[in-house]
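Engineer: 3D, please:
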Amino acid sequence: MRLADQAAVRAAAAAGPVVALFVLDDHRPAVASAPEPWRQGWAMGAAQRWWLHHALASLDADLRKRGGRLVLRRGRSTEIVPAIAADVGAEAVHCLGHIEPWARDDEEAVAARVKLEIHEGVLLVRPESVRTGTGGRYRIFTPWWRRMREQMPPARPAPAPAKMDFVADVTSDRLEDLKLLPTNPDWSGGFTVWQPGEAGAAARLEDFAGRAAAYDEARNMPSVEGTSRLSPHLAMGDISVATIWHAIADAVPVSAEPYLRELGWRDFAANILDLFPDHGEVPGREVFSKLAFLDDPEGLRAWQQGRTGYPIVDAGMRQLWAIGWMHNRVRMITASFLCKHLLIDWRHGERWFWDCLVDADLASNSLGWQWVMGSGVDSSPFNRVFAPVGQSAKFDAAAYIREWVPELRHVSESRIHAPWESGGVKGYPPPIIRHEAARARALEAYAAAR
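Structural biologist: Prediction:
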């Protein structure tokens, strides 16, 4: 969704007149090894479709400034891309290479019918380029990061092409016909905090660069603006990861490492998905295939709606629904609560996040859930059960809770993390389960599975 630091755009523009094509392709199947009922595919979620609508509009506006426009189609990209290439007599199709299993399959299918030039630009490095001393692949982040760091920094970002020529008279669907925006009801009122597209990403990066020196300390504090909030722009490609790397490294050269390391985690997630294409559906450790999760639709609904009775959990889930994003520390707390306190299969949470997050990304989302669950190849141990009250107090979440749980807006600092301990608050539910009992039940289930 960008023109700057976009190698496919740059190569196509240099080769001759361009057709700038976007195909909305919802054929994103699960891999064959995915078990039922999780073999349901990965069509883009509702929140990210909202983002896509506005990012497409932004990209089209940028192309029109250069005398062109964005051509839109809906259907199977493996059929539409070669067909348009044949219609206009294109010598080649240029794209950025993606890591998702369906993307790899589609690239192979298109390449069988037309010359396909695949360029780098989604990640910092190609996952298979980071190797151990014996030529193997890393499954643990820390040694992977040390070796990957040897390839850094990435190349400086390249500007958008100074000149582009376009093929005229290629028919296009209307953006409205893609039906990406929610209706009946329109739940996206809170999404106005975002500005999808290349200009919005640049503004967000400039804002964060001014705060990046405090990132390592502030990133865990939900009540302050400590994170970059660049993740949806990265997920949709409004901005390149190399652009972000250099902007932050230049802005705070002494204290950039903690944030650069988080960019590294994004690449590491892609590395794991490349090694295990079914990582979104299959636990990385066999024991978790035997864990006896509970069938608890009421508990799942209470978690989704932010009605668990734990203020930090409910604040996070309501923030997610309101703006399509959740603070990173709170993501870990809410995820732990679902799969350990409620003992509900982590894939229910992963799917809910997939539909609700504007920064939904298969590699990062699956890595995050399997890390919290303890089922990933590199993850937190299962017996690390986040204590919501302790986490809320430790990271000073009172203001965050008041923002997203209005029933608790007037509750004092001393009561807000566990309001039930002093008689409860009218209109706010009591805890759906007590922490001590939930932790004991989870550990018992894990021991039985082992």
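
Engineer: drop to CA atoms for contacts and neighbour counts, all remaining ones
Structural biologist: Noted.

Engineer: gap between Q370 and R2?
Structural biologist: Remark: distance between Q370 and R2 (C-alpha to C-alpha, to the nearest Å) = 31 Å.

Engineer: report all helices and strands that whichever strand or helix holds A242 contacts.
Structural biologist: Secondary structure here is read from DSSP states H and E; on that basis A242 sits in helix 241-251. Other helices and strands packing on helix 241-251, by 3 or more C-alpha pairs under 8 Å, 6 or more residues apart in numbering; DSSP states H and E, are helix 198-209, helix 257-275.

Engineer: could you also give me the structure for this next sequence, so I can compare it with the first?
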Amino acid sequence: MNKPTIVLIRQDLRLHDHPALYHASKEGPVIPLYIHDESLSQPGEARKWWLHRNLEHYQKSLEAIGGCLLFDEGKLEEVLPKWVKKTEAAAVYWNRLYDPDTFERDKKLAEELAADGIKVKTFEGTLLLPPWKITKADGAPYKVYTSYYKALRKAEIPKPVPTLKSMSVPEIVDMHMQLADLRLLPEISWYKIMEKVWDPGEKAALKRMKRFSNRVQDYDEGRDYPAAGIHSTLSPYLSVGAVSVRSLFHHFTEKIEKQTEPFIKQLIWRDFSYSVLMHFPQSPEEPLHEKFKAFQWEENAAHWESWIKGRTGYPIVDAGMRELWATGFMHNRVRMIAASFLSKHLLIPWQKGADWFMDTLIDADTANNSMGWQWVAGSGFDSSPYFRIFNPTLQSEKFDGEGEYIRMWVPELKDMPSKYIHSPSAAPDDVLEEAGVKLGVNYPHPVVDHKAARQRALDRFEKIK
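Structural biologist: Modelled structure (predicted):
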């Protein structure tokens, strides 16, 4: 019998369009191996729960086609060679990951394995195209999304590889570690609401894709309205690879382009974020525009606490932060409003907000997250201008006119009339009394005045312009 191939399982928990697993299975027996390595970056608590649930489903999917999923933990560069030796594997395959530390570690590991006579093959299983494929004529990376989008749209996106239907595995003697041994599930069951909101696994991801297909024609106009339910909710599945981005791309480009292009642009934005991360690895921690290194931020513990707990006195911000805490997710328009509020109204460093999102989002993704925060703060490439400061009340009135989203997540305001629900502090006393709202008691006064906070931010920006 052929010697086995170890396939590293990482952010690709699916059977459809899994290049590494598909090609390895065509060549002989396969050992799918998940090594939990927290030496480079530690996933947030919400992400750990989501990862555990998706690994559970993936393990069952592999078993259903004659395979298995093995688990281990530790530094990949130390653990993997032991598995190669123990199983007498002839090859190691994996789908590439592109956060800079992981990519460099993988590259070095591939060289060491090859030097020991082990065949190593890596595949594109994360993005539409590898980050080095879409560059300017001189090889420089794009810094403007529109230019990147136009260039990628002219490129050919490979078709997904077929869904794996069967596989063979060698007999593995030492299977001492189980999924539970990785200790991904929190000891305290704070994730009960998330359990009700999210169905993990590849089948659930494909089901959501099909459901979104029926309303994608409304996406362009409806995606900004958090109560409308027009957004795809596919990002959590993309983050663990339960759905393939190439499969999404080809599924939706087969439809009428006019209807699906706004969604396709979001998929390409994800590739653009990874291109920026790959070429500018400092982007999760440092502003991409040098002048922002001199920006004077604030350190206000009370303001930070009000933001993370959804107690700012700005209902749309509070609704978003409470949705995040309860479900591990936040609507994208509200993410922008909440992020803008932290970095421009409260002047708390965007990096701190980015870290909070990485810890609490189940779709936490370093490239997308840092790109989004730098865009809002005005410090990134092709970002929102520094002087664009969202008025959270106007944003709320525009995108949650009747207050449906606010009522869902800020129940103490559920009886406020729509006219005043976006800014309770502006409501007359009799309106507040009738709605049972006591400012400073069961709902806070605004932590900052919008007009004054906006001017303070503009003054700070002026100093570094």
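
Engineer: right, and the helices and strands packed on helix 241-251 of structure 1 - which one's nearest L96 of structure 1?
Structural biologist: Across these, L96 of structure 1 has its closest neighbour in helix 257-275 (14.6 Å, C-alpha to C-alpha).

Engineer: which bit of structure 1 covers stretch 349-364 of structure 2?
Structural biologist: Alignment of stretch 349-364 of structure 2 against structure 1: residues 345-360, by TM-score structural alignment.

Engineer: format the helices and strands packed on helix 241-251 of structure 1 as a markdown table; extra columns: mean neighbour count and distance to V377 of structure 1.
Structural biologist: Formatted as a markdown table, these follow (neighbours: other C-alpha atoms under 10 Å; distance: least, C-alpha to C-alpha, whole Å):
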| stretch | mean neighbour count | distance to V377 of structure 1 |
| --- | --- | --- |
| helix 198-209 | 18 | 32 |
| helix 257-275 | 20 | 8 |
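
Engineer: who has more neighbours, Q370 and R2 of structure 1?
Structural biologist: Q370 (27 against 23; other C-alpha atoms under 10 Å).

Engineer: excluding chain neighbours, what is closest to the alignment partner in structure 2 of the more buried one?
Structural biologist: Aligned against structure 2 by TM-score structural alignment, Q370 of structure 1 finds its counterpart in Q374. Residue nearest to Q374 of structure 2 in three dimensions, not counting chain neighbours: G380, with 4.5 Å by C-alpha to C-alpha, 6 or more residues apart in numbering.

Engineer: circling back: looks to me like the match of Q370 of structure 1 is in a helix.
Structural biologist: Yes - Q374 of structure 2 forms part of a helix when assessed by DSSP: H, G, I helix; E, B strand; the rest coil.

Engineer: list the contacts for it?
Structural biologist: 287-288, 350, 380-381, 383 (C-alpha atoms under 8 Å, 6 or more residues apart in numbering).

Engineer: do that again at 7 Å, thanks
Structural biologist: The contact partners of Q374 of structure 2, by C-alpha atoms under 7 Å, 6 or more residues apart in numbering, come to 287, 380, 383.

Engineer: give me the element the first one is part of.
Structural biologist: When secondary structure is defined by DSSP H and E, P287 of structure 2 falls outside every helix and strand.

Engineer: how near is the aligned partner of it in structure 1 to W371 of structure 1?
Structural biologist: With TM-score structural alignment as the criterion, P287 of structure 2 lines up with P283 in structure 1. For P283 of structure 1, the distance to W371 of structure 1 (C-alpha to C-alpha) stands at 10 Å.

Engineer: cool, thanks, talk later.
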